[in-house]
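**Student:** the amino acid sequence is not available; the structure is as follows:
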């Protein structure tokens, strides 16, 4: 298949390529989950990596390259590699590495395809539950069934999932971060910290949570689940910390995600406060 043929691939075909790669990595991850493993730190004790992150990515990369020849691949562990074809893949081989390393079954494989600067296909695979969230131009799906968020609950009955504030948020925002978290605790029925941004947004897309907030994400964390949520009828609002955003919404360092019809003033106020502080306004 040539790069010209790759450009002509339907987004559903790209979704199929990503699903196959994610399932193959998932088979491997199920086999090593809760086994003894060496855990390394990247930036600090909150940012972990295992040999299985790297092994999972090495399973995924050739399958994407074969499925869409000439693709450029951006992986969390392997960096940028591949060709200069029309498709760029974003890969997170284990989103939720801390959970995976500690034996907590809330992690996923996330793969997204970008073409002409736009995310056009994406999958989030939960290998332990064996659930495949996916999206392309023909909609969003959970396994083989169409996926819709359903109507969001009001804040007094709703759940928000967020990792905010992280240790780095506390360093950046100080006491304002704790005040913001307190406002979410007061406004929502429940606040959860799950440890995987991609799987969290997928849960919002499935209607299993009402909203989510992320303050420090990378494109491979959110590109796939952002598309899944939007195709399922939900809303994904990027949070840009620069005055002049450049590129697609998956490149923004923060986000607010909600089910269809979700209206949460306290969540919006926290998100706006984060943006204001990051911009130094």
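**Tutor:** Thanks, I have the structure now. Since this is a predicted model, take the numbers as computed values, not measurements.

**Student:** when you work out contacts or count neighbours from here on, use the C-alpha atoms and nothing else.
**Tutor:** Noted.

**Student:** and residue 247, how many residues sit next to it?
**Tutor:** Residues near residue 247, counting by other Cα atoms under 10 Å, number 10.

**Student:** ok, now the one 3 residues further on?
**Tutor:** Counted with other Cα under 10 Å, the burial measure for residue 250 works out to 26 neighbours.

**Student:** so it lies in a helix, does it not?
**Tutor:** Yes: counting by DSSP: H, G, I helix; E, B strand; the rest coil, residue 250 is part of a helix.

**Student:** list the contacts of it.
**Tutor:** 119, 218-219, 222-223, 226, 238 (Cα atoms under 8 Å, 6 or more residues apart in numbering).

**Student:** which one (most neighbours) among those residues?
**Tutor:** residue 222 (34 neighbours).

**Student:** so which of the contacts of residue 250 sit within helices?
**Tutor:** Those of the contacts of residue 250 mapping onto helices are 219, 222-223, 226, per DSSP state H.

**Student:** put this next to the first one:
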């Protein structure tokens, strides 16, 4: 278990790395750029994803040689005690298209426990962060807030996307209809990490996701939980801890209880038509 001091030190490194790549990414945003396809036509990568991940990796190993680095683009490197989960650009399609909703996400875990996390939105200038001492937005403490009534809730989610439809078929559309009917509003902003960060800041009430990877959610989980929110990780319809290793999840703020969201997510997690494909290397 990491101490509060160690957690704070790891957060300082994560913050340094995120800020270092944030400015070059901001300058590259809305400039002409090419991209390549990864898994399919819905999953792209730019030279800026790869360059940012390499710069973050360099900073982390320079500061903490005893590290394991797990990045979306380059996979796993090292075998150290501090495990870093990094998404150099969460929301690459937004970034490449000129839509101002993307971020850098960096988290550190020790002995399976998340101890530091940063989500940096360079366009808005919002730096969400957490260590074992609490959650902050631009160094100001934050606590999530959620409407008690699910019918008044704003849900942020990327569900359903093309992969979800392939996984669960027409059930995706039935589940979507239930969520649309049960919540005041459902919005897809294109970045799962920012969904969690906005929830932690009290700007939304709930979120959910399917078929995610640790770099998508690790920083956001710590920020949300340290802000007083609830995050439930699911694997094949069963709760899983550590939650950042779970492919499916739902989350909400404060003392809220959203029965439709919970039921729908459990059902989708348990009934996928095809096996999940985790992309973590090693």
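**Tutor:** On my side now, so go ahead. This is a predicted model, so every value here is computed, not measured.

**Student:** still on that earlier bit, out of the contacts of residue 250 of structure 1, which ones does structure 2 keep as well?
**Tutor:** Contacts from these that recur in structure 2, judged by both residues aligned by TM-score structural alignment, their matches' Cα atoms under 8 Å, are 218-219, 222-223, 226, 238.

**Student:** want to throw the ones in helices among the contacts of residue 250 of structure 1 into CSV with distance to residue 21 of structure 1?
**Tutor:** Putting these into CSV (distance: Cα to Cα, whole Å) gives the following:
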residue, distance to residue 21 of structure 1
219, 18
222, 18
223, 16
226, 19
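
**Student:** tell me which stretches of the stretch 101-250 of structure 2 form strands.
**Tutor:** Under the criterion DSSP state E, counting those that start in this stretch, the stretch 101-250 of structure 2 contains strands at 103-110, 113-121, 126-131, 134-137, 140-141, 154-157, 185-187, 206-209, 230-235, 238-239, 248-252.

**Student:** as a markdown table, the contacts of residue 250 of structure 1 with distance to residue 157 of structure 1 would be great.
**Tutor:** Formatted as a markdown table, these follow (distance: Cα to Cα, whole Å):
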| residue | distance to residue 157 of structure 1 |
| --- | --- |
| 119 | 32 |
| 218 | 30 |
| 219 | 31 |
| 222 | 26 |
| 223 | 28 |
| 226 | 24 |
| 238 | 25 |
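
**Student:** residue 168 of structure 1: which of those is nearest?
**Tutor:** residue 218 (14.8 Å; Cα to Cα).

**Student:** would you mind finding the match for the closest one in structure 2?
**Tutor:** Under the alignment by TM-score structural alignment, residue 218 of structure 1 pairs with residue 213 in structure 2.

**Student:** ok, its match to residue 134 of structure 2 distance?
**Tutor:** Distance, residue 213 of structure 2 to residue 134 of structure 2, by Cα to Cα, to the nearest Å: 24 Å.

**Student:** can you check residue 170 of structure 2 too?
**Tutor:** In this view, residue 170 of structure 2 and residue 134 of structure 2 are 41 Å apart by Cα to Cα.

**Student:** more neighbours, those two?
**Tutor:** Set residue 170 of structure 2 next to residue 134 and count neighbours by other Cα under 10 Å: residue 134 wins out with 18 against 11.

**Student:** please name the nearest non-neighbouring residue to the more buried one.
**Tutor:** Distance criterion Cα to Cα, 6 or more residues apart in numbering; nearest residue to residue 134 of structure 2, sequence neighbours excluded, is residue 226 at 5.0 Å.

**Student:** now do the contacts for that neighbour.
**Tutor:** Contacts of residue 226 of structure 2 by Cα under 8 Å, 6+ apart are 130-135, 143.

**Student:** show me what stretch 233-243 of structure 2 is in contact with.
**Tutor:** Here stretch 233-243 of structure 2 has contacts from 112-113, 231-232, 244-250, 266-272, using Cα under 8 Å, 6+ apart.

**Student:** could I get the full set of helices for structure 1?
**Tutor:** Ranges of helices in structure 1, per DSSP H, are 3-8, 11-32, 51-67, 97-101, 167-173, 175-187, 197-205, 219-231, 265-279.

**Student:** residue 161 of structure 1: which of these is closest?
**Tutor:** helix 197-205 (7.0 Å).

**Student:** which residues in structure 2 does that closest one align to?
**Tutor:** Against structure 2, helix 197-205 of structure 1 falls on residues 192-200 (TM-score structural alignment).

**Student:** how close does the matching stretch sit to structure 1?
**Tutor:** With mean Cα distance after the TM-score superposition for structure 1, stretch 192-200 of structure 2 departs from structure 1 by a mean of 0.5 Å once superposed.

**Student:** off-centre distance for that stretch?
**Tutor:** The chain centre lies 7 Å from the centre of stretch 192-200 of structure 2; the measure is Cα atoms, centre = their mean, to the nearest Å.

**Student:** dump the residue contacts of residue 41 of structure 1.
**Tutor:** With contact set as Cα under 8 Å, 6+ apart, residue 41 of structure 1 has these partners: 47-49.

**Student:** oh, that last question was meant for residue 56 of structure 1, not what I typed.
**Tutor:** 25-26, 28-29, 93-94.

**Student:** relative to residue 99 of structure 2, how far out is residue 31 of structure 2?
**Tutor:** To residue 99 of structure 2, residue 31 of structure 2 is 12 Å away according to Cα to Cα.

**Student:** so which of these two has more stuff around it?
**Tutor:** residue 99 (15 against 12).

**Student:** quick check: the aligned residue for that one in structure 1?
**Tutor:** By TM-score structural alignment, residue 99 of structure 2 lines up with residue 104.

**Student:** pretty sure residue 197 of structure 2 is touching residue 128, no?
**Tutor:** Yes: using Cα atoms under 8 Å as the test, residue 197 of structure 2 is close enough to residue 128 to be in contact (6.6 Å).

**Student:** now do the shared contacts for the two.
**Tutor:** 119, 223.

**Student:** aligned to residue 73 of structure 2, what sits in structure 1?
**Tutor:** In structure 1, residue 73 of structure 2 lands on residue 77 (TM-score structural alignment).

**Student:** please disregard the earlier target; I meant residue 51 of structure 2.
**Tutor:** So, by TM-score structural alignment, residue 51 of structure 2 is matched to residue 55.

**Student:** try residue 120 of structure 2
**Tutor:** Per TM-score structural alignment, residue 120 of structure 2 is aligned with residue 125.

**Student:** state the distance from the nearest residue to residue 60 of structure 1 once chain neighbours are set aside to residue 63 of structure 1.
**Tutor:** Closest residue in space to residue 60 of structure 1, ignoring its immediate chain neighbours: residue 21 at 5.1 Å, by Cα to Cα, 6+ apart. According to Cα to Cα, residue 21 of structure 1 stands 6 Å off from residue 63 of structure 1.
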